[in-house]
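Visitor: structural data only, the sequence is not supplied:
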């Protein structure tokens, strides 16, 4: 679909039933959800998108902020029609929270996974450091460090990919640095502390204690701030637990979505 600023958003629809829009995190790709879409599509009409400037979607001219990304996702749901449940992971949780609090589309319920309301000193220091790695060591080193932060050690050992990353060609390097610098900037600029009282739909908050990117206290604080929110943490799985602990994630999310 085309946005007013010219951004072209790549959207994929799978399955039939009540609407469910999945919103990924900092990476912004629809592919983040590829392992669980087939399961969810047995019960839902599942929509996934590449966020602006990522994957098959073009950047457009609007600034990349959490509000802009929320408006994009809401436009997708509105164009598809009907009520949608929303599930967002990490930065996607900030996007979904913004959508629901602002009543940007017709929302039935929301899942906030590995999210936060406002960057604390830990998040600011972590992402400032990641920006420094991106700028000084290059995108490949930045991406590999993200894997070390995001996945449990056993997952990385099983994959066995510990090769020293090669630097990208100059043009691609500049492109990737710009893309991820502005997306990290959007993350660090987000302040959702005034949004929880505006959420009027059933809410499930998910997280895990071994998340090194968005520590678990953020999910506890989010669940406490949103009226009536349910809190259903996993025992482990790292930041990318929808991939590494797929069954445990679905055990929490599916019953909530199916009510």
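Guide: Received the coordinates, thanks. If you're wondering where the values come from, they're calculated on a predicted model, not measured in any experiment. Numbers count the residues shown, from 1 in each chain.
Visitor: drop to CA atoms for contacts and neighbour counts, all remaining ones
Guide: Noted.
Visitor: host element of residue 223?
Guide: helix 217-225 (DSSP states H and E).
Visitor: which residues touch that helix?
Guide: Here helix 217-225 makes contact (CA atoms under 8 Å, 6 or more residues apart in numbering) with 113-117, 196-197, 204-207, 229-231.
Visitor: same check, this time on stretch 58-76
Guide: 1, 3, 5-9, 11, 23, 49, 51-53, 94-96, 98-99, 104-105, 182-183, 185-187, 189-190.
Visitor: repeat that for stretch 12-21.
Guide: So stretch 12-21 is contacted by 37-38, 41-49, 77, 82-87 (CA under 8 Å, 6+ apart).
Visitor: mind listing what's buried along that stretch?
Guide: Buried residues in stretch 12-21, counted by 16 or more other CA atoms under 10 Å: 13, 14, 15, 18, 19, 20, 21.
Visitor: so which of those residues are in strands?
Guide: 13, 14, 19, 20, 21 (DSSP state E).
Visitor: please report how far the third one lies from residue 250.
Guide: Distance, residue 19 to residue 250, using CA to CA, to the nearest Å: 17 Å.
Visitor: and the fourth one, by the same measure?
Guide: When distances are taken as CA to CA, residue 20 and residue 250 turn out to be 14 Å apart.
Visitor: identify the contacts common to those two.
Guide: Common neighbours of residue 20 and residue 250 (CA under 8 Å, 6+ apart) do not exist.
Visitor: count the neighbours of residue 190 for me.
Guide: Residue crowding around residue 190 was assessed by other CA atoms under 10 Å; the count is 19.
Visitor: right, and it touches residue 119 too?
Guide: Yes: under the criterion of CA atoms under 8 Å, residue 190 makes contact with residue 119 at 7.5 Å.
Visitor: in helices, which of the contacts of stretch 12-21 fall?
Guide: Counting by DSSP state H, the contacts of stretch 12-21 place 37, 38, 77 in helices.
Visitor: where exactly do the helices run in this protein?
Guide: Under DSSP H, the chain gives helices at 37-40, 66-80, 91-101, 121-137, 139-150, 153-159, 170-189, 217-225, 241-244, 246-257.
Visitor: so which of the ones you listed is the most packed in?
Guide: Mean neighbour counts were compared across those using mean count of other CA atoms under 10 Å; the top stretch is helix 91-101, at a mean of 27.
Visitor: what residues are up against the closest residue to residue 22 other than its chain neighbours?
Guide: Using CA to CA, 6 or more residues apart in numbering and skipping residues adjacent in sequence, the residue nearest residue 22 is residue 87, 4.9 Å away. Contact analysis of residue 87 by CA under 8 Å, 6+ apart lists 20, 21, 22, 23, 93, 96, 110, 111, 112, 113.
Visitor: quick one: residues contacting the third one.
Guide: By CA under 8 Å, 6+ apart, the contact list for residue 22 reads 33, 46, 47, 48, 49, 86, 87, 88.
Visitor: next up, a second structure to put side by side with the first:
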């Protein structure tokens, strides 16, 4: 049994979707909200947000393919396949429509799901990530992509170098610029990324970034983003994601969470909830 910091005990199960077993936490009742985490996290990223959404929504928080307790699949780490995983999970849980919220590596599949299946996505929230090579992030990328993108992208390298030092590496991502990660959640994140196979799955998302960027470009070339969308930035991505979305979105609002690190749901959960709750309600 896992209890969120708000005292809610979600139902946790393995659900078969798109050919894999997805570990998913489900809590609350009402219109569905699908929460997609990033690296190096699991569904527990949302532990302080779920209690604030569950009184109004059926909250669905999966571990992404290969991460946490979901199937460590051999392939399928491009954004398009991750979006297909998310849609199949909604099908398996009997949800015809949902709002979708993505952060970091969860943002590209959330975006593609809204682009490819707009009739199923009521609202889209994306945070602290870039959408492939779409224009608008030039200032953010002026000094080049973050160093770990290249490190993670070389097949077999990072997981070999990091063997035995996963905890120190994961801790760097969890603590650089982000405060207040509860110890039990930090421990779960570290355990989730221990071992070369866990790291291979995580780094496969980076290795598929060229494919994901192509998928995003193709989606934007074919259609506009019609789903009501909110872009949320903090540090370091800031407003770069908003600038990518502004030319292609019909209905976009954007916010910067001040004095906040990259992992917004754990750094400033109350500030995040104050943005999510009215937006998801259509206010």
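Guide: Received the coordinates, thanks. As the structure is a computational prediction, the values presented were derived from the model and not from experiment.
Visitor: TM-score of the superposition?
Guide: After superposition, the two chains reach a TM-score of 0.81 (TM-score structural alignment, normalised by the length of structure 1), with 241 aligned residues with a CA RMSD of 2.7 Å.
Visitor: counterpart of residue 111 of structure 2 in structure 1?
Guide: In structure 1, the residue matched to residue 111 of structure 2 (TM-score structural alignment) is residue 97.
Visitor: distance check, that match against residue 192 of structure 1.
Guide: Residue 97 of structure 1 is 8 Å from residue 192 of structure 1, by CA to CA.
Visitor: how about the residue nearest to the spatial centre of structure 2, what does it touch?
Guide: Nearest residue to the geometric centre of structure 2 (CA atoms, centre = their mean): residue 106, 2.4 Å. If you count contacts by CA under 8 Å, 6+ apart, residue 106 of structure 2 has them with 36, 37, 38.
Visitor: ok, now which ones touch the closest residue to residue 196 of structure 1 other than its chain neighbours?
Guide: Sequence neighbours aside, residue 226 is the residue nearest to residue 196 of structure 1 in space, at 4.6 Å (criterion: CA to CA, 6+ apart). By CA under 8 Å, 6+ apart, the contact list for residue 226 of structure 1 reads 196, 197, 199, 203.
Visitor: cool, residue 118 of structure 1 as well?
Guide: 190, 191, 192, 193.
Visitor: hang on, the earlier thing: nearest to residue 211 of structure 1, of the helices of structure 1?
Guide: Shortest distance between residue 211 of structure 1 and the helices of structure 1, using CA to CA, is found for helix 139-150: 7.3 Å.
Visitor: hmm, back to that, of the contacts of residue 226 of structure 1, buried ones?
Guide: 196, 199, 203.
Visitor: follow-up on the earlier one: so which of the contacts of residue 226 of structure 1 hold up in structure 2?
Guide: Retained in structure 2 by both residues aligned by TM-score structural alignment, their matches' CA atoms under 8 Å are the following of the contacts of residue 226 of structure 1: 199, 203.
Visitor: pick the one among the contacts of residue 226 of structure 1 closest to residue 151 of structure 1.
Guide: residue 203 (25.8 Å).
Visitor: that closest one and residue 132 of structure 1: what is the separation?
Guide: Counting by CA to CA - residue 203 of structure 1 and residue 132 of structure 1 are separated by 35 Å.
Visitor: now residue 240 of structure 1
Guide: Counting by CA to CA - residue 240 of structure 1 and residue 132 of structure 1 are separated by 23 Å.
Visitor: which residues touch residue 189 of structure 1?
Guide: Counting by CA under 8 Å, 6+ apart, residue 189 of structure 1 makes contact with residue 65.
Visitor: need the ones in strands among the buried residues of stretch 12-21 of structure 1 in TSV (columns: distance to residue 219 of structure 1).
Guide: Compiled in TSV, those are given as follows (distance: CA to CA, whole Å):
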residue	distance to residue 219 of structure 1
13	29
14	29
19	25
20	22
21	21
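Visitor: tell me how many other residues crowd the closest residue to residue 209 of structure 2 other than its chain neighbours.
Guide: Excluding the flanking residues, the one nearest residue 209 of structure 2 by CA to CA, 6+ apart is residue 78, at 6.7 Å. For residue 78 of structure 2, the count of nearby residues is 22 (other CA under 10 Å).
Visitor: what residue of structure 1 takes the place of residue 78 of structure 2?
Guide: Aligned partner of residue 78 of structure 2 by TM-score structural alignment: residue 65.
Visitor: circling back: now for the contacts of residue 226 of structure 1, which pair is the farthest apart?
Guide: Most distant of those, by CA to CA, are 197 and 203, 12.0 Å apart.
Visitor: which one in structure 2 is aligned with residue 202 of structure 1?
Guide: Residue 202 of structure 1 maps onto residue 228 in structure 2, by TM-score structural alignment.
Visitor: residues near that match, how many?
Guide: Quick note: residue 228 of structure 2 (other CA under 10 Å) scores 21 neighbours.
Visitor: ok, the one 10 residues further on next?
Guide: As a burial measure, the neighbour count of residue 238 of structure 2 was computed by other CA under 10 Å and equals 22.
Visitor: how close does it get to residue 215 of structure 2?
Guide: Using CA to CA, residue 238 of structure 2 is found at 24 Å from residue 215 of structure 2.
Visitor: so residue 44 of structure 2 sits right up against residue 186, yeah?
Guide: No: assessed by CA under 8 Å, residue 44 of structure 2 is found out of contact with residue 186, at 9.4 Å.
Visitor: list the contacts for residue 226 of structure 2?
Guide: Counted by CA under 8 Å, 6+ apart, residue 226 of structure 2 has contacts 115, 118, 249, 250, 251.
Visitor: possible to save those as JSON lines with distance to residue 200 of structure 2?
Guide: Shown next, in JSON lines, are the contacts of residue 226 of structure 2 (distance: CA to CA, whole Å):
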{"residue": "115", "distance to residue 200 of structure 2": "28"}
{"residue": "118", "distance to residue 200 of structure 2": "32"}
{"residue": "249", "distance to residue 200 of structure 2": "34"}
{"residue": "250", "distance to residue 200 of structure 2": "37"}
{"residue": "251", "distance to residue 200 of structure 2": "37"}
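Visitor: ok, so of those residues, who is nearest residue 170 of structure 2?
Guide: For the contacts of residue 226 of structure 2, the nearest to residue 170 of structure 2 is residue 115 (31.8 Å; CA to CA).
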